[in-house]
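A.B. asks: Structure, please.
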Amino acid sequence: MATPSIKEVAHRAGVSVGTVSNVLNRPAIVAPATRQRVLDTIQALGFVRNEAARNLRVGRGRTVGLVVLDVANPFFTDLAEGAESLAYEHDTVVMLCNSKTDPVREGHHLDQLEQQRAFGILITPFDSNDPRLRGLVARGTPVVLVDRAADGGLCSVSVDDKLGGRLAGTHLIESGHRRIAFIGGPLTMQQVADRQAGLTTTVEQAGDVALEIIEVEVMGVAHGRAVGEDLAALSPRSRPTAVFCANDLLALGFLQAMAAANLRVPQDVAIVGYDDIGFAAAAAVPLSSVRQPAGLLGRTAMELLQEEVEDADRHRHRQVIFQPDLVIRQSSDFVRR
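C.D. replies: Model (predicted):
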C-alpha cells in the first residue's frame, strides 16, 4: 500500500498543501480548528512526513550529532542525557557517535553528519584546534565544543580543568602526601593536560612534594588496573602514597589493583578520580572525585546550538565555563602523620 502524500492529506482535510505544510512545520500560525482537522486527517491516513526530502528543501535536518570520546564512560552518557532532554523539547533527535579518541574515526563521523545535513554538531574533540571544525561552520553546519574550551571562533561549554587539578592536589597535599602520581592520557588531550597542569602547579607551590606523571593510552578501567599493579609491586618507600587519576574509570581500575594487592585505601594509597560518575560513590571504597556537571554541560551545549541555528544573524559565539568541585569520600579521607 502506497504511503499517502501531502496532497492527499490536503484534499481529504479540505485545505491547501501550504496549510498542511504549516501544520507540520509552523503549527502556531494555523488556526486551532484547522490545525486539529489536518492532524486528524494525518492520523486517519497514516501519513508520514518524508524527512529526507524536507532536509533537501530546507537545507538542514532535525538530527543533532553528538560526537564523544568514549561511550563506555558514564560521564558521556550523562552528558548525552542532558543534551537530549533539551533536543526533545525542540523536536530534534540526538545521534550519538563514538570517536574512541581516534582522530580518523572522529573525522568519519563529522563527514557523515555534514553529508546528512545535520541540524548541528556537539563534539568533545580529540583536538580542539582541528581545522575541520571551523570548516564545518564555514560551510553552514553549526558546531559547539563540549567539555572543551574554544578560542572564540566557536561556541563551547567546558569546565575549568586546571582548577579541578588544583583542588585534587591541594586536598592530597593538605592530607600529608608528599609522593603523588598523576595517571592520565594521552597527555596531548587538552582536558588531560589541563588537569595535570593544575596538579603540577599546586605541587610546585608546595615545594616539598614529588610528582610522578604516568601516561596511559586509554583512560579505562583496565589501564587503571594495569598501572595499579605496577605501583603495587614497588616498595612502600618508593611507591606514591596518593594518586590523582584523570577520570573515574582509571581510578576504579586502580582501586581494584590495590584491593588485589591487599593494600589499604586510603591508608596505604589514597585515590582521587575525576568526573564523579555514579559508580564513584558506589565503589567498594567510595571514591573521592572532582565533580563535573555532565548533564548541565550537555543541556547548555544544546542551548547554544539552538541559539546559533534559530538566530544566526545576531548570534555571537559564547564560551561557557563551569567550576568543578571536589567530592571527598573514603578513598582519600585520611590524614597521614
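
A.B. asks: use CA for all of it now, contacts and neighbours both
C.D. replies: OK.

A.B. asks: Let me see the ranges of the helices in the stretch 201-337 of the chain.
C.D. replies: Assigned by DSSP state H, counting those that start in this stretch, the helices in the stretch 201-337 of the chain fall at 221-232, 248-260, 278-282, 294-310.

A.B. asks: To clarify, my last question referred to the stretch 1-150 of the chain.
C.D. replies: Counting by DSSP H, counting those that start in this stretch, the stretch 1-150 of the chain has these helices, from start to end: 6-13, 17-25, 32-45, 51-58, 74-89, 103-115, 131-138.

A.B. asks: and for comparison, fold this next one:
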Amino acid sequence: MARVGIREVAVLAGVAVGTVSNYLNHPDRVSDDKAQRIRYAIDSLGFVPSNAGRQLRLGVSRVIGYIAPDVSNPYFAEIAESVERRADERGVTVFLANSHRDRAREDSYLQVFEQHQVQGLLVSSHTQIEDRLEQVRKRGTPSVLVGQRARSLAQPSVSLDDVSGGRQAMQHLIEVGCRRMAFVGGPLGISQVADRLTGASEAVRAFGAATLEVIDQTDRTVRGGHEVGEALLARPADMRPEGIFAVNDLLALGIMQALVLGGVSVPRDVAIAGYDDNEFAEASLIPLTSVQGRHDGYGAAVVDLLFDEIEGNTIDEPHRMFEPSLVARASTSGFGRA
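C.D. replies: A predicted model of the protein is given here:
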C-alpha cells in the first residue's frame, strides 16, 4: 500500500502544497479555515508526516542513538531505561541498538546513526572503540563512551571505578574468612574486566595470607557460570576456591546454581560475590552479594554530558566516574559456619 504524501493532503484540502508544509512546520502562518481543512484531510487520508525530511532541511534532529553490547543483560537494560528517562525530560528520543558484543555490528550501527543524522551517540562497548568514535566525531556527530573510561580527553565518558569495585568484592570475601580465592571472568582485553581483576588482586596482595586463582570465562552469562561451576565440582573439595568473585552477576548466579545442585553449600562451603547488582541478584533463591554500580544520577550524567558536547559547552570533567558500593547478602554471610 502506497504511503500518502503531502500532495494528496493538499488536493483533498483544496490548498497549495506549501500551505500544508506551513501547517506542519509553521502553523501560525495558516488561517483557521485552511488549518481545519488540512486537519480533516490528514485524518481522512491517514497521512503521517515525515520527520526525516524536515530534519534534513533544518539540519536538526530530536533523536540520539544508544549502542549497547547486550540488552539481555539486565544491567545494560537498566542503563538504557535511565538514559531514556533523562532524554525524555530533554524532549529527545533514544534509538537503542544491540551490538551483541560484535564489532561489525557496532560499526554498522555507527554508520546507520550517522546517516540518520542523530544529534549524538551514547556507546557502551566491550571493545576499543575510541578510534572509531573519533572519526565519527570529526564528521560532526558527538558521542559519550558509557561504562568505560576514555583514554583521550577529547572523548567524554561516564564509567564506574571498577578497580575500587573489584577491591571491595575481594576484601569482603577475605573479611568473611575466605582464603583460597578465585576471580572468574574474561577476556582481560575488556578494560572493565581487567580493572575488576586489578582491584581484586590488590586486595589479596594487601592481605598477604590468601591466594588468588584466575579462571578465564569469556561467556559472561548464566550458562558460562554453569560451565565454571561444573568444572569446580570435578575437583576435590580441598582444591576448590573458598571465595569466588565473578565479573558479573549472571556468571555468579550460574556458578552458584551449579555448585548448589552438585551438593555444595553456599555460603557455608563457598562464598560467592558478583558485580552489577542486577535485579536477579537480590531475587535469587540465595540472594547474591554484589557490587552495585547503579546510581540515580548515572543516566542523567550520560545524557547531560552528551548535550554539553552537542551544545558546545565547556566541559570541566570530561571523564565522569562513579564510585560503586558492595551490597552484602546471603551468598557470603555465614561462610565456614556449621
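
A.B. asks: who wins for proximity to residue 187 of structure 1 among the helices of the stretch 1-150 of structure 1?
C.D. replies: Checking the helices of the stretch 1-150 of structure 1 against residue 187 of structure 1 by CA to CA gives helix 103-115 as the closest, at 14.9 Å.

A.B. asks: What lines up with residue 75 of structure 2 in structure 1?
C.D. replies: Using TM-score structural alignment, the partner of residue 75 of structure 2 in structure 1 is residue 75.

A.B. asks: For its match, the count of nearby residues, please.
C.D. replies: Neighbour count of residue 75 of structure 1, defined by other CA atoms under 10 Å: 22.

A.B. asks: do the same with residue 283 of structure 2
C.D. replies: Neighbour number of residue 283 of structure 2 under other CA under 10 Å is 10.

A.B. asks: Report the separation between it and residue 249 of structure 2.
C.D. replies: Residue 283 of structure 2 sits at a distance of 12 Å from residue 249 of structure 2 (criterion: CA to CA, to the nearest Å).

A.B. asks: which residues does the spatially most central residue of structure 2 contact?
C.D. replies: By CA atoms, centre = their mean, structure 2 has its centre lying nearest to residue 76, at 3.4 Å. Applying CA atoms under 8 Å, 6 or more residues apart in numbering, we find residue 76 of structure 2 in contact with 68, 69, 70.

A.B. asks: Save these as a markdown table, and put in distance to residue 290 of structure 2 and neighbour count too.
C.D. replies: A markdown table is the format used below for the contacts of residue 76 of structure 2 (distance: CA to CA, whole Å; neighbours: other CA atoms under 10 Å):
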| residue | distance to residue 290 of structure 2 | neighbour count |
| --- | --- | --- |
| 68 | 22 | 25 |
| 69 | 21 | 22 |
| 70 | 20 | 19 |
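
A.B. asks: Which ones among those residues lie within strands?
C.D. replies: With strands taken from DSSP state E, the overlap with the contacts of residue 76 of structure 2 comprises residue 68.

A.B. asks: Now tabulate the contacts of residue 76 of structure 2 in a markdown table and tack on distance to residue 129 of structure 2.
C.D. replies: What follows is the contacts of residue 76 of structure 2, written out as a markdown table (distance: CA to CA, whole Å):
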| residue | distance to residue 129 of structure 2 |
| --- | --- |
| 68 | 13 |
| 69 | 12 |
| 70 | 16 |
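
A.B. asks: Out of the contacts of residue 76 of structure 2, which is nearest to residue 54 of structure 2?
C.D. replies: The closest of these to residue 54 of structure 2 turns out to be residue 68 (CA to CA; 28.0 Å).

A.B. asks: Surely the closest one and residue 98 touch.
C.D. replies: Yes: counting by CA atoms under 8 Å, residue 68 of structure 2 does reach residue 98; the two are 5.1 Å apart.

A.B. asks: Residue 56 of structure 2: neighbouring residues, count only.
C.D. replies: Per other CA under 10 Å, the neighbour tally for residue 56 of structure 2 reads 12.

A.B. asks: what's the answer for residue 272 of structure 2, then?
C.D. replies: Residue 272 of structure 2: 29 neighbours (other CA under 10 Å).

A.B. asks: how about the nearest residue to it once chain neighbours are set aside, what does it touch?
C.D. replies: If the residues on either side of it in the chain are set aside, residue 272 of structure 2 comes closest to residue 244, at 4.8 Å by CA to CA, 6 or more residues apart in numbering. Going by CA under 8 Å, 6+ apart, residue 244 of structure 2 touches 173, 181, 182, 183, 184, 270, 271, 272, 273.

A.B. asks: any idea what the fourth one aligns with in structure 1?
C.D. replies: By that I understand residue 183 of structure 2. Residue correspondence to structure 1 (TM-score structural alignment): residue 183 of structure 2 is matched to residue 182.

A.B. asks: where does the helix or strand harbouring that match sit relative to the chain's centre, distance-wise?
C.D. replies: Here residue 182 of structure 1 sits within strand 179-184, counting by DSSP states H and E. Put simply, strand 179-184 of structure 1 sits 24 Å off its chain's centre (CA atoms, centre = their mean, to the nearest Å).

A.B. asks: for stretch 267-280 of structure 2, same thing?
C.D. replies: Offset of stretch 267-280 of structure 2 from its chain centre (CA atoms, centre = their mean): 20 Å.

A.B. asks: Please apply the same query to stretch 261-278 of structure 1.
C.D. replies: Computed by CA atoms, centre = their mean, the chain-centroid distance of stretch 261-278 of structure 1 equals 24 Å.

A.B. asks: Could you tell me the end-to-end distance of it?
C.D. replies: With CA to CA as the measure, stretch 261-278 of structure 1 spans 25 Å from end to end.
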